[in-house]
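1. Got a predicted structure plus its sequence, pasted below:
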Amino acid sequence: MTLLILFLAPAAKLSSFSGLESHISGNNAVPWNIVFTLTLLTILPALVLSMTPMVRLLVVFHFLRQALGTQTAPSNQTLIGLGLFMTWFLMQPVLTAVDQQAVEPYRLGQITGLSAIEKGMEPPRLYMLHYAREKDLELFASASLGVRPAKPEDLPLRVVVPAYMLSELKAGFQIGAVLFLPFLLVDLVVASITTSIGMFQLPPVVVSTPLKILLFVMVDGWNLLAGSLLKSF
């Protein structure tokens, strides 16, 4: 009996292997779809932070929270959620172009997976080139390319993505600095008043923080900030 089992085991294993091979070859697109989807989900946070307006929005929100003097309000989850939905709103034209040029033809079997990736990266690359500064593009192009292309549209992604991120960081810090100035003025006025009347034991931030929050609410600051951020793109 033992010899019979040992004799039949390789045959059964070979039969199951051949059945598995035929199943994979008959549904060749399914495993690659799974691999592509899992890979995309893994790198999705990095793509959102490096190829969308998310960086600028988060920098501005951080400056606003520091200027108001509220260390944990709104929470990080709230600001990230607001930033994600504003990013989705701003990237709708780009996502639509990616769907029309790459996703839909690949779903219909008209193009291969590699061709879909190449076509799908073109709308985000043009979007980033539109907002990347020429100085930042020149910086990374001179550092990574031996022969510089004739026009910015020919630059590879390894040049466009970091240049776009630097440009977004600069824009976020510029907006944050302008946003910080009115609240800094409130801090200076409160500090000078409390010092002049001899209230040395009372920290000025205890008085200025409620005033800054009240001022921000009275001018409908969140609406103004969101509108200014949307108009900056």
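-> Great, that's in hand.
2. switch to C-alpha atoms for all contacts and neighbour counts from now on
-> Fine.
3. what does the helix or strand containing residue 41 rub up against?
-> Per DSSP states H and E: residue 41 is located in helix 29-51. Residues outside helix 29-51 that contact it (C-alpha atoms under 8 Å, 6 or more residues apart in numbering) are 24, 54, 55, 124, 128, 161, 162, 164, 165.
4. Considering those residues, which is situated nearest to residue 115?
-> Closest approach to residue 115 among those (C-alpha to C-alpha): residue 124, at 15.5 Å.
5. Comparison target, given below:
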Amino acid sequence: MEVDYKKIKVIGFDADDTLWVNETYFRETEERFATLLENYETKNKVDQELFKMEIKNLDLYGYGIKGFVLSMIESALDLSQNKIPQETLVEILDLGKKMISQPVELLDGVKETLKTLSDKGYRLIVLTKGDLLDQERKLEKSGLSSYFHHVEVLSDKKESNYKNLLEHLEIDVDEFLMVGNSIKSDVIPLVNLGAKAVHIPFHTTWVHETVSAKEEQESDYLKLNSIKELIPLFN
């Protein structure tokens, strides 16, 4: 798809699974959680009930590891009919602490791409969702802070969230490009606002972030295999 990016002055980047690895750790923790509850339910049932609990709790806890841990604890209590041993609850808490303490693993080409675009004079910003403290920690550990003019941790990524933020930062939608791994969160809302969007898939996607084939086809965006493929677009 041929798209004219000559008007673009500001490029927004999602963080988790666009700049660094994130969802992999959630999937690994879900596996360990199911093992801890194998005396109460099958793995499939545990996975299903945990997902339902996460969705039910989104309005209370938002996105991120802390809300995920609270949902695991609540699911464990429900599935065990409140018989889960204290030692197992401690193990669940430890799973969450391990996730938070994971090293930040940058995806291939991220630093090179950000440096190139920054050197070319583009204003780069981070637009992500999740827990504020966790995202600040990851950004600091990533070594990428110097490339960004602004970092925003959103409670959600709906059209209204983007619209309010772009207005607050005085960014014209015609001059804005969003880059991310989620069609639901990083592409469709921006396209609907009139901005441009680039989708760079990650090999693992949370079920909540998936969209139908019809929704994918109806959105006008560019799909790339790697963040490095952004560079030729702005030569």
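-> That came through fine. The shown structure was predicted, so the numbers you read here are calculated from the model rather than taken from an experiment.
6. Could you quantify their similarity as a TM-score?
-> The TM-score (TM-score structural alignment, normalised by the length of the first structure) is 0.26; 92 aligned residues with a C-alpha RMSD of 5.2 Å.
7. just to revisit the earlier point, which of the residues in the helix holding residue 41 of the first structure are buried?
-> Residues 50, 51 are the ones in helix 29-51 of the first structure that count as buried (16 or more other C-alpha atoms under 10 Å).
8. Then stretch 223-233 of the first structure?
-> 225, 229.
9. Same check on stretch 113-129 of the first structure?
-> 113, 116, 119, 120, 122, 123, 124, 125, 127, 128, 129.
10. Turn those residues into TSV, columns for distance to residue 205 of the first structure and secondary structure.
-> TSV is the format used below for those (distance: C-alpha to C-alpha, whole Å; DSSP: H, G, I helix; E, B strand; the rest coil):
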residue	distance to residue 205 of the first structure	secondary structure
113	57	helix
116	55	helix
119	53	helix
120	50	helix
122	49	helix
123	47	helix
124	44	helix
125	45	helix
127	42	helix
128	40	helix
129	42	helix
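11. out of those, who's nearest residue 195 of the first structure?
-> Using C-alpha to C-alpha, those come closest to residue 195 of the first structure at residue 128, 49.2 Å.
12. Report the contact partners of that closest one.
-> Here residue 128 of the first structure is in contact with 51, 160, 161, 164 (criterion: C-alpha under 8 Å, 6+ apart).
13. Distance check, it against residue 160 of the first structure.
-> For residue 128 of the first structure, the distance to residue 160 of the first structure equals 7 Å [C-alpha to C-alpha, to the nearest Å].
14. how about the helices of the second structure, start to end?
-> 23-36, 43-61, 65-79, 86-100, 110-119, 132-142, 159-168, 188-193, 213-218 (DSSP state H).
15. Could I get the ones you listed in CSV, plus columns for distance to residue 152 of the second structure?
-> Converted to CSV, the helices of the second structure look like this (distance: least, C-alpha to C-alpha, whole Å):
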stretch, distance to residue 152 of the second structure
helix 23-36, 20
helix 43-61, 18
helix 65-79, 18
helix 86-100, 19
helix 110-119, 17
helix 132-142, 9
helix 159-168, 9
helix 188-193, 16
helix 213-218, 26
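16. Adding distance to residue 10 of the second structure and mean neighbour count as columns, could you present the ones you listed in JSON lines?
-> Output for the helices of the second structure, formatted as JSON lines (distance: least, C-alpha to C-alpha, whole Å; neighbours: other C-alpha atoms under 10 Å):
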{"stretch": "helix 23-36", "distance to residue 10 of the second structure": "26", "mean neighbour count": "17"}
{"stretch": "helix 43-61", "distance to residue 10 of the second structure": "30", "mean neighbour count": "16"}
{"stretch": "helix 65-79", "distance to residue 10 of the second structure": "29", "mean neighbour count": "20"}
{"stretch": "helix 86-100", "distance to residue 10 of the second structure": "30", "mean neighbour count": "15"}
{"stretch": "helix 110-119", "distance to residue 10 of the second structure": "10", "mean neighbour count": "16"}
{"stretch": "helix 132-142", "distance to residue 10 of the second structure": "19", "mean neighbour count": "16"}
{"stretch": "helix 159-168", "distance to residue 10 of the second structure": "10", "mean neighbour count": "14"}
{"stretch": "helix 188-193", "distance to residue 10 of the second structure": "13", "mean neighbour count": "19"}
{"stretch": "helix 213-218", "distance to residue 10 of the second structure": "24", "mean neighbour count": "10"}
